[in-house]
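>>> sequence plus predicted model, see below.
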Amino acid sequence: MQNNRKSMVWVDADACPVKEEIKVISHTYNTGVCYVASYSHYKNDITDETWVYVDNAKESADLYILNHAVKHDVVVTQDIGLASMLVSRNVYVLSPRGKQYEERDMEKSLHMRYLSAKERRRGNYSKGPKAFTNNDREKFITAFEKTLSKLAGILD
């Protein structure tokens, strides 16, 4: 059952390159943000942001987000598996490169992830993801602002 709380932004924060952009844009839209990271990424500096630290186990941050994100929340993650579980619950999911995950694309994305994992088990490794660019950052900013603007229109 959904309560009437405002939308939240949940950030899979361990390797997120757009944390500062999320902070600034979320503040503009008066949207709460919760950064979820493993204890190995613990920050000692005191900030106004909400940080939740979880075990260092591989899926701990994903499970925390999965258990807390609800309809009309926004999640920023690079994890396709997490995205696939959230989009079916009407959670908006964006990658740090500005890709909005859609339910209709999940089967193909998960299949590609499976094939890549299968190749890695065979010892065939790809080059990995391309370096994060300023163009990626700009795409994220545009997509994130669009998503928060859309939510503001839906929920106000």
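Yep, it's here.
>>> from here on, contacts and neighbour counts on C-alpha atoms
Noted.
>>> ok, residue 101 touching residue 90?
No. Counting by CA atoms under 8 Å, residue 101 sits too far from residue 90 to count as a contact (11.0 Å).
>>> name the residue in those two with the higher neighbour count.
Set side by side, residue 101 and residue 90 show more neighbours around residue 101, with 20 against 16, by other CA atoms under 10 Å.
>>> what's the distance between that one and residue 89?
Distance of residue 101 to residue 89, computed by CA to CA, to the nearest Å: 12 Å.
>>> same question for residue 96.
The gap separating residue 96 from residue 89 is 20 Å, by CA to CA.
>>> okay, those two: which has more neighbours?
When residue 96 and residue 89 are compared on other CA under 10 Å, the one with more neighbours turns out to be residue 96, at 26 against 14.
>>> look up how far residue 123 lies from the more buried one.
Here residue 96 is placed at a distance of 28 Å from residue 123 (CA to CA).
>>> put this next to the first one:
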Amino acid sequence: MRILVDADACPVKDEVYRVAQRHGVSVAIVSNQRLRVPPLPFVERIVVSDSFDAADDWIAEAAGPRAVVVTADILLADRALKNGAVVLSSNGKPFTTASIGGAIAVRAIMADLRAGGEQLGGPAPYSKQDRSRFLSALDDALVRLKRAG
């Protein structure tokens, strides 16, 4: 099992390390730039080129049925799901094959509105409840993968 983190803007890297250590799971921190990672034997830093979607491409290729992908990127979530991975957003909400189509559609609508000049607010501030929900969801996902063998 492995946790793959789309790390450039991920607010829960420390939480990933804690849960991964408790479960004995390796972590790949994937980014376009060199990020600080703790000197832990189960954490690997992957720095990809700065080309568009290079981190997403690396994660999508590495994702599979024994992986948990942590990302806020809906299109990456879709690619990882198609490869059989469990996919979680940083607020703990899972992306699933049942929900991803709707998420992609909303993303497209929002992009069209922004392109048309609409002033849209950004995401809600990250909260303690989001962090707690993420910790619980990641723990649950790893337990399910362990049970599945």
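Looks like it came in fine. Treat the numbers as computed from the prediction; the structure is a model and nothing was measured.
>>> structure 1: matching residues for stretch 128-141 of structure 2?
Mapped onto structure 1 using TM-score structural alignment, stretch 128-141 of structure 2 covers residues 134-147.
>>> with structure 2 superposed, average distance for the matching stretch?
On superposition with structure 2, the mean distance recorded for stretch 134-147 of structure 1 (mean CA distance after the TM-score superposition for structure 1) is 0.4 Å.
>>> what's that stretch in contact with?
When contacts are taken as CA atoms under 8 Å, 6 or more residues apart in numbering, the neighbours of stretch 134-147 of structure 1 outside the stretch itself are 18, 21-22, 25, 92, 94-100.
>>> what about 7 Å?
Where contact means CA atoms under 7 Å, 6 or more residues apart in numbering, the residues beyond stretch 134-147 of structure 1 that reach it are 21, 25, 96-98.
>>> kindly report the same for stretch 46-66 of structure 1.
The set of residues external to stretch 46-66 of structure 1 that reach it, using CA under 7 Å, 6+ apart, is 10, 12, 33-40, 82, 86.
>>> so which pair among these is furthest apart in space?
Every pair in these was compared (CA to CA); the two farthest apart turn out to be 40 and 86, at 25.2 Å.
>>> aligned to residue 12 of structure 1, what sits in structure 2?
When structure 2 is aligned by TM-score structural alignment, residue 12 of structure 1 is paired with residue 6.
>>> wait, isn't its match in contact with residue 71?
Yes. Counting by CA atoms under 7 Å, residue 6 of structure 2 touches residue 71, with 5.2 Å between them.
>>> residue in structure 1 paired with residue 106 of structure 2?
Structural alignment places residue 106 of structure 2 opposite residue 112 in structure 1 (criterion: TM-score structural alignment).
>>> what's the neighbour count on its match?
Neighbour tally, residue 112 of structure 1, other CA under 10 Å: 12.
>>> mean deviation of the helix or strand it falls within from structure 2?
For residue 112 of structure 1, the element it lies in under DSSP states H and E is helix 103-121. On superposition with structure 2, the average gap between helix 103-121 of structure 1 and its aligned counterparts reaches 0.7 Å (mean CA distance after the TM-score superposition for structure 1).
>>> and the next helix or strand after that helix, what's buried?
Under the assignment DSSP H and E, the closest C-terminal helix or strand after helix 103-121 of structure 1 is helix 134-155. Taking 16 or more other CA atoms under 10 Å as the basis for neighbour counts, the residues of helix 134-155 of structure 1 that come out buried are 136-137, 139-141, 143-145, 147-148, 151.
>>> how far out from the middle of the chain is helix 134-155 of structure 1?
Here helix 134-155 of structure 1 is found 13 Å from its chain centre; the criterion is CA atoms, centre = their mean, to the nearest Å.
>>> then stretch 129-149 of structure 1?
Taking CA atoms, centre = their mean, the mean C-alpha location of stretch 129-149 of structure 1 is offset from the chain mean by 12 Å.
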